[in-house]
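Enquirer: Next one to model:
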Amino acid sequence: MEIVVDSPTSPAVRQLLEDHLRDMFATSPPESVHALPPEKLADPHVTFFSVRDEGVVVGCGAMSELSPAHGELKSMRLIESARGKGYASALLTHLITVARERGYERVSLETGAEDFFAPARRLYERHGFTVTGPFAEYTDDPNSVYYTLAL
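Expert: A predicted model of the protein is given here:
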């Protein structure tokens, strides 16, 4: 397995992100979907990573810089066949390491409150993230859960 900086608009990644967006809109009301399309993940303030196994993209995640002291995790996703095999923990650990290397004091994220997102919430909590209130441009939303990890 390798985790590399990648382009969210590359053909190898695009389908994964389109599947992610489709699931988000199928699970949450449109106003509660905060996943970004590939073009927005290509913003200079966002670093996009893919997880590859023998050259095949099995997952992705991104780090957005909210300020010099605060990063946000975006678009963590694995293909279904890669779930439960440690890729998500490896990716999350990598993203936390990147945040520390950048000198962030904290890293935050938004995920869904629906049962569909329970495995993601458990992953974040296992890695030390705690539930917090909205941050950055987010607002109170019963369909969202906000997490922060102090670094």
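Enquirer: hey, let's count contacts and neighbours off CA atoms from now on
Expert: OK.
Enquirer: show me the contacts for the spatially most distant residue from the centre of the chain.
Expert: Of all residues in the chain, the one whose C-alpha sits farthest from the chain's mean C-alpha position, using C-alpha atoms, centre = their mean, is residue 54 at 22.2 Å. For residue 54, the residues meeting the contact criterion (C-alpha atoms under 8 Å, 6 or more residues apart in numbering) are residue 1.
Enquirer: any idea how far residue 142 is from it?
Expert: Residue 54 is 40 Å from residue 142, where distance means C-alpha to C-alpha, to the nearest Å.
Enquirer: Shouldn't residue 26 be within a helix?
Expert: Yes - counting by DSSP: H, G, I helix; E, B strand; the rest coil, residue 26 falls inside a helix.
Enquirer: Also this sequence, please, to line up against the first:
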Amino acid sequence: MRIVVDDLSGSEVIGLLEDHVAEMLENSPEDSMHALDVAALRKPDITFWSVWEGDELAGCGALKEHDPGFAEIKSMRMTTAFRGRGVASLLLRHIMDQARARGYTRLSLETGSGDFYAPAVRLYERHGFEHCGPFADYTDDPHSVFMTREL
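Expert: Reported below is the predicted structural model:
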């Protein structure tokens, strides 16, 4: 597996992100859905990575800087073919390593609260993330789970 900084121009990556946003809308009320589209992921405060096995896309994820000591994980998504194969853990460790290298001391995330999101919550818990309250511009929402960890 190789993890690369991605410019969000490839059709496979764009398709995966479009599927991600559509699936989030299917599983969360629209006003509680915080997935970013391709245009939002191209902003300068976000670094986006894709994961590849050979020439096959396995997944993606991003890191959004909120301030010099604090960043947020965004758009973690694995392709169906690669789910359950450890790709999400590999990418999450990579993002955490990148966050440490950049000097962030805290890394947080928001995901959904429904059953659909339970595997994601378990992934983050396995990697030391703890439940917390809303951060950045988020507000308390019964459809959201907020998690954080010190680095």
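Enquirer: quick one: residue 70 of the first structure from residue 136 of the first structure, how far?
Expert: Shown here: residue 70 of the first structure relative to residue 136 of the first structure, a distance of 10 Å by C-alpha to C-alpha.
Enquirer: Quick check: the gap between the nearest residue to residue 81 of the second structure once chain neighbours are set aside and residue 86 of the second structure.
Expert: Beyond its immediate neighbours in the sequence, the residue positioned closest to residue 81 of the second structure (C-alpha to C-alpha, 6 or more residues apart in numbering) is residue 58, lying 7.4 Å away. Distance, residue 58 of the second structure to residue 86 of the second structure, using C-alpha to C-alpha: 10 Å.
Enquirer: The two: which has the busier surroundings?
Expert: Higher neighbour count among residue 58 of the second structure and residue 86: residue 58, with 25 against 10, using other C-alpha atoms under 10 Å.
Enquirer: What helices and strands are in contact with the helix or strand harbouring that one?
Expert: Using DSSP states H and E, residue 58 of the second structure sits in strand 56-67. Using 3 or more C-alpha pairs under 8 Å, 6 or more residues apart in numbering; DSSP states H and E as the contact criterion, the secondary-structure elements in contact with strand 56-67 of the second structure are helix 11-27, strand 46-53, strand 70-78, helix 87-101.
Enquirer: Out of these, which gets nearest to residue 132 of the second structure?
Expert: When these are ranked by distance to residue 132 of the second structure, counting by C-alpha to C-alpha, first place goes to strand 70-78 at 13.2 Å.
Enquirer: how far off helix 11-27 does the closest one point, in degrees?
Expert: In this structure, strand 70-78 of the second structure runs at an angle of 100 degrees to helix 11-27, with axes from the mean of the first three to the mean of the last three C-alpha atoms, to 10 degrees as the basis.
Enquirer: Please name every helix or strand in contact with strand 70-78 of the second structure.
Expert: On the basis of 3+ C-alpha pairs under 8 Å, 6+ apart, strand 70-78 of the second structure makes packing contacts with helix 11-27, strand 56-67, helix 87-101, strand 106-112.
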